[in-house]
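Peer 1: Make a model of this:
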Amino acid sequence: MSRTMEWAARADHLNGIPRKFVIATIGSFAKSVASLINTTAVHNADTLLRLVRSRPQGVPLITVSNHMSTLDDPVMWGFKGFPIFDTKIARWVLAAEDICFKNPLYSYVFRTGKCIPITRGGGIYQEHMNEALERLNNGEWLHTFPEGKVYQDDAPIRRLKWGTASLIVRAPITPTVLPIIHDGFHEVMPEKYMFGRRPPLPLCNKKINMIIGDPIEFDLQAMSEMAIAQSRNDSFPTIGWPRTSSGLDEAAQRYLYTTISDKIRAAMEKLRCYGKSFLKS
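Peer 2: As a prediction, this is how the structure comes out:
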C-alpha cells in the first residue's frame, strides 16, 4: 500500500518552503481563534512547553486528548506562549483520511502541515501507522485523538482505540505520553449550528480551557510479561497480526494494548474530572 503524498510531507520538499508557509498560515489562524477572537486558559502549560522544546534527545513525545471539534488541532496549540510557528518542533498529527484528504489540494496542504492520513477502521497495521511509527523513531512529537472521533457531549472519556497503544509498544524508544483535556471547542465549532451543520467560520467570544496532565509512566517490560501470561488463558479472535520486534504474538498484543489504553483513558478521565472541579472553583 502506497503512502498518500509522502513526498509532500518531507522536510526537504521544495527546500521546506511549502511547510513553512502552511505552518505559518495555520499557526496564524490558530492564534487568532484561540487568543484573539476567543479566550484560552491553560493549566500546567509549562509541562507541555518543556516537553515540546527540550525533552531528552531522541525521545519521542505522544500527546493524547479528547476530541470536541474539527478545530481542536491546530487551535489547541494557539494559546499565548506556544511556539506554533516553529516547523521543526511542530507536532505530527493523525488525521482522518475521509475528511482531511478528500482531494489532491486538501492532501497537499495537510501533508505539508505535518498531518498523517489514517483510514478509520483500517487497523493498527495500516501503512500510515507505520509512517507514524517512523516519526516516533526519529524522536518527533505526535498528537493523537485516541477516542477516534468527535464527541461534543459532556460525558466520560470513551473506550480508546488501540492505535496509540500500539505505537507506544512498537517504538524502539518508549515515548513520553502526555494527556491533555480541553473544553470549549464544542462552542467555538458546534457540529450542529445552522440546519444541522457546522458554522462556516469559528464562533467568537467563547472560553476554551485546557488542562495539561503529567506524563504517564509505562513499565512496558512488566506489562508485556503480564500480557503474555494472561493471554494464554484468554481467547481472542485473531486476524493475522505480525509479531512485534519484542516477540509478542497477536493475543499478547491485544491484551497489552487494552491495558495501555485503559491506563491512558483513566489518566484522561482523571484530568476531565479535575478540570470540571477546577473550573467551578
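Peer 1: switch to C-alpha atoms for all contacts and neighbour counts from now on
Peer 2: Noted.
Peer 1: List the buried residues in the host helix or strand of residue 260.
Peer 2: In this assignment (DSSP states H and E), residue 260 forms part of helix 250-280. When burial is assessed from 16 or more other Cα atoms under 10 Å, helix 250-280 yields the following buried residues: 250-265, 267-269, 271-272, 275.
Peer 1: go on, stretch 36-43?
Peer 2: Buried positions in stretch 36-43, judged by neighbour count with 16+ other Cα under 10 Å: 36, 38, 39, 40, 41.
Peer 1: which ones among those are found in strands?
Peer 2: Secondary structure of the buried residues of stretch 36-43 is defined by DSSP state E; positions in strands are 39, 40, 41.
Peer 1: Tell me the one among those nearest to residue 215.
Peer 2: When these are compared for distance to residue 215 (Cα to Cα), residue 41 wins out at 20.1 Å.
Peer 1: how about this one, so we can line them up?
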Amino acid sequence: MRPEEQPEAPSAPWRAASAFTMGAVGLLCKGFLTGLSRVETHGMEGFLKLLDEREKVAERERGLITVSNHISVMDDPILWGLLPLSYMFNPDNLRWGLGSYDLCFTNKGLSTFFSFGQVLPTHRTAYSQHGGLFQPTVTQAIRLLSRGPFPSANELPEKAATSLKSPDVIDPFSGGHLTFTTDGHDTFPAPSAYLSRRHSWVHIFPEGMIHQSEDRIMRYFKWGVSRLILESEPMPDIVPIFIEGFDDIMHETRTFPRFIPRPFKNVRVTFGEKLDAEQVFGDLRDRWKQIRAREEKKGGPLEVGVVNDTLKYSEEAVSLRKECTKRMRQAVLDVRRQRGYPEDDPKNSLASTWLREGGGDREGQKADGSITKDT
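Peer 2: Purely as a prediction, here's the structure:
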C-alpha cells in the first residue's frame, strides 16, 4: 500500500461502535473496581502521564508495549477499569490485546464484539495448527507498534487450512484490501492499515496462560513478546506491570456461578517505570538488524513483521529471542520485587521446569500447589 493510499481511520460507524464497546466495558470494569473492590495502585501517575503524551496520534514517535503477569481470565479487561473515565472512550489511545481465537472468535457475534474491543484473533498452538509466534496476528501487532505504511496483501500462514471456515468480520464501509487472514479462510479488519493506529499501544501476557500461585511467582515467558520488541520500528516504549488480587476475583476453584466476578477482594496493580529500552534491549536489536540486513542483501527487502526461515529458525535468531524474553521477564520481576516479594528462583524462567514439575497436563493444579488455565 502506497502512503497516499493508506486511509486515515476506519469508517465513522466502525469508530463509533468501537468507542462504545471500549467505553461500555471500561465503565463496567471501573464500576466493579471502585464500588465492589478494594484497589491499591502504585506508579499509575507516571503511566497516565505517558498516555497523555501519546494522546495525539500524529505526534507519537513510537509505540507502547505493556507487559504483565497473568493470574485470571478477567485480568483484561478489568485491569483497564483503573483508567480515569476521560480515557475510556478514546480507542486510539487504548490498548490492543491478543485474544484466544478458540474462545473469543468462535462465531460472528463474538468476533465482531472483540474486534470492536481492539482484540486481535490469536491461535494457540495447543488448539490450532495456525498458532505460534509467526502467525499473521503477531505481524499485525508488530505493525500496530510501528509507523507504516504497510502493504495491503493478506499475510497467509505457511500451511493454510483446506476445510476450516470461520466467520468473516470486516468494516462494511471500507474496502476489502483492509483485511487480513489468520488461517487462509477467515477475514478480519487489518488495524495496522490505518494511519490513526500507527505507534499504538499493545498489551501482552507473555506467560500465555493463567497462573495462580500463593507466592505470586510467574511462569516462563513465551517468545512472542521478543518479536514485538525486536522487530517493531522504531523501538517501542515498554512498561512492565505487576498485578495482584485478580486471581481472587476469578479464582479457578470458584464454583457456580463461575462467570460472575467475586466482589470485595483486594486488588493491587503496580506500574513500573518506563524502561530505558535502548539500554535494556538496544544491543539485541542491533544484532537483529544485522541478521536482517544480511538476509535482505541475499533475498531482497522484507516488510515490517515479515521474516524468512533464517530469521525464524537460525540459531542466532533463536538465541536473540531467548535473551530478549529473559530480559523482559526480569523487568516484570523487578516490579514484583518492589512489592516485597523475594527474588525469583531462576528455574522458574525455564519451560522445562514447568513441564517437569507440572507433569504433562497443561491445566489444573500442579505439584507446587499452583493452578494453570489456558486462556
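Peer 1: TM-score for these two?
Peer 2: The TM-score (TM-score structural alignment, normalised by the length of structure 1) is 0.82; 254 aligned residues with a Cα RMSD of 2.5 Å.
Peer 1: Could you find the residue nearest the spatial middle of structure 1?
Peer 2: Most central in structure 1 under Cα atoms, centre = their mean is residue 144, positioned 1.5 Å from the mean C-alpha point.
Peer 1: Against residue 247 of structure 2, how distant is the counterpart of residue 275 of structure 1 in structure 2?
Peer 2: Residue 275 of structure 1 is assigned residue 339 in structure 2 as its aligned equivalent, the criterion being TM-score structural alignment. As defined by Cα to Cα, to the nearest Å, residue 339 of structure 2 lies at a distance of 17 Å from residue 247 of structure 2.
Peer 1: And residue 231 of structure 2, by the same measure?
Peer 2: Counting by Cα to Cα, the separation of residue 231 of structure 2 from residue 247 of structure 2 is 32 Å.
Peer 1: which residues touch residue 136 of structure 1?
Peer 2: Residue 136 of structure 1 makes contact with 60, 61, 142, 171, 175 under the criterion Cα atoms under 8 Å, 6 or more residues apart in numbering.
Peer 1: Tell me the secondary structure at it.
Peer 2: The local conformation at residue 136 of structure 1, judged by DSSP: H, G, I helix; E, B strand; the rest coil, is helix.
Peer 1: To which residue of structure 2 is it aligned?
Peer 2: Residue 136 of structure 1 maps onto residue 145 in structure 2 when the alignment is built from TM-score structural alignment.
Peer 1: got it, and residue 181 of structure 1?
Peer 2: Looks like residue 181 of structure 1 aligns to residue 242 there (TM-score structural alignment).
Peer 1: Is that match part of a helix or strand, or is it coil?
Peer 2: On the three-state scheme (three-state DSSP), residue 242 of structure 2 is labelled strand.
Peer 1: quick one: it and residue 336 touch, right?
Peer 2: Yes: because the distance of 5.9 Å satisfies Cα atoms under 8 Å, residue 242 of structure 2 is recorded as touching residue 336.
Peer 1: Please look at residue 117 of structure 2 and residue 22 and confirm they touch.
Peer 2: Yes: if you go by Cα under 8 Å, residue 117 of structure 2 and residue 22 touch, sitting 5.4 Å apart.
Peer 1: joint contacts of those two?
Peer 2: When Cα under 8 Å, 6+ apart defines a contact, no residue borders residue 117 of structure 2 and residue 22 alike.
Peer 1: Next, the residue located most distally from the centre of structure 2: secondary structure please.
Peer 2: For structure 2, the C-alpha lying farthest from the average C-alpha position belongs to residue 298; by Cα atoms, centre = their mean, that distance is 32.2 Å. What three-state DSSP gives for residue 298 of structure 2 is helix.
Peer 1: which residue in structure 1 lines up with it?
Peer 2: Superposed on structure 1 with TM-score structural alignment, residue 298 of structure 2 falls in a gap with no aligned residue.
Peer 1: Residue 298 of structure 2 and residue 87 of structure 2: what is the separation?
Peer 2: Using Cα to Cα, one obtains 46 Å as the distance from residue 298 of structure 2 to residue 87 of structure 2.
Peer 1: before we move on, what about residue 40 of structure 2?
Peer 2: Using Cα to Cα, one gets 19 Å for the distance from residue 40 of structure 2 to residue 87 of structure 2.
Peer 1: and if you look at residue 255 of structure 2?
Peer 2: When Cα to Cα is the yardstick, residue 255 of structure 2 and residue 87 of structure 2 sit 34 Å from each other.
Peer 1: show me the contacts for the closest residue to residue 42 of structure 1 other than its chain neighbours.
Peer 2: The shortest distance from residue 42 of structure 1 to any residue other than its chain neighbours is 4.7 Å, reached at residue 210 (Cα to Cα, 6 or more residues apart in numbering). Applying Cα under 8 Å, 6+ apart, we find residue 210 of structure 1 in contact with 40, 41, 42, 43, 76, 180, 181, 182, 183.
Peer 1: Now distance to residue 160 of structure 1 too, for those residues, in a markdown table please.
Peer 2: Compiled in a markdown table, the contacts of residue 210 of structure 1 are given as follows (distance: Cα to Cα, whole Å):
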| residue | distance to residue 160 of structure 1 |
| --- | --- |
| 40 | 26 |
| 41 | 26 |
| 42 | 24 |
| 43 | 24 |
| 76 | 20 |
| 180 | 14 |
| 181 | 14 |
| 182 | 17 |
| 183 | 19 |
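Peer 1: what's the most distant pair in these?
Peer 2: If you compare every pair in the contacts of residue 210 of structure 1 using Cα to Cα, the most distant one turns out to be 40 and 180, at 14.1 Å.
Peer 1: so how far is residue 279 of structure 2 from the match of residue 275 of structure 1?
Peer 2: For residue 339 of structure 2, the distance to residue 279 of structure 2 (Cα to Cα) stands at 24 Å.
Peer 1: ok, now residue 188 of structure 2?
Peer 2: Residue 188 of structure 2 sits 36 Å away from residue 279 of structure 2, going by Cα to Cα.
Peer 1: likewise residue 15 of structure 2?
Peer 2: Using Cα to Cα, we find residue 15 of structure 2 at a distance of 37 Å from residue 279 of structure 2.
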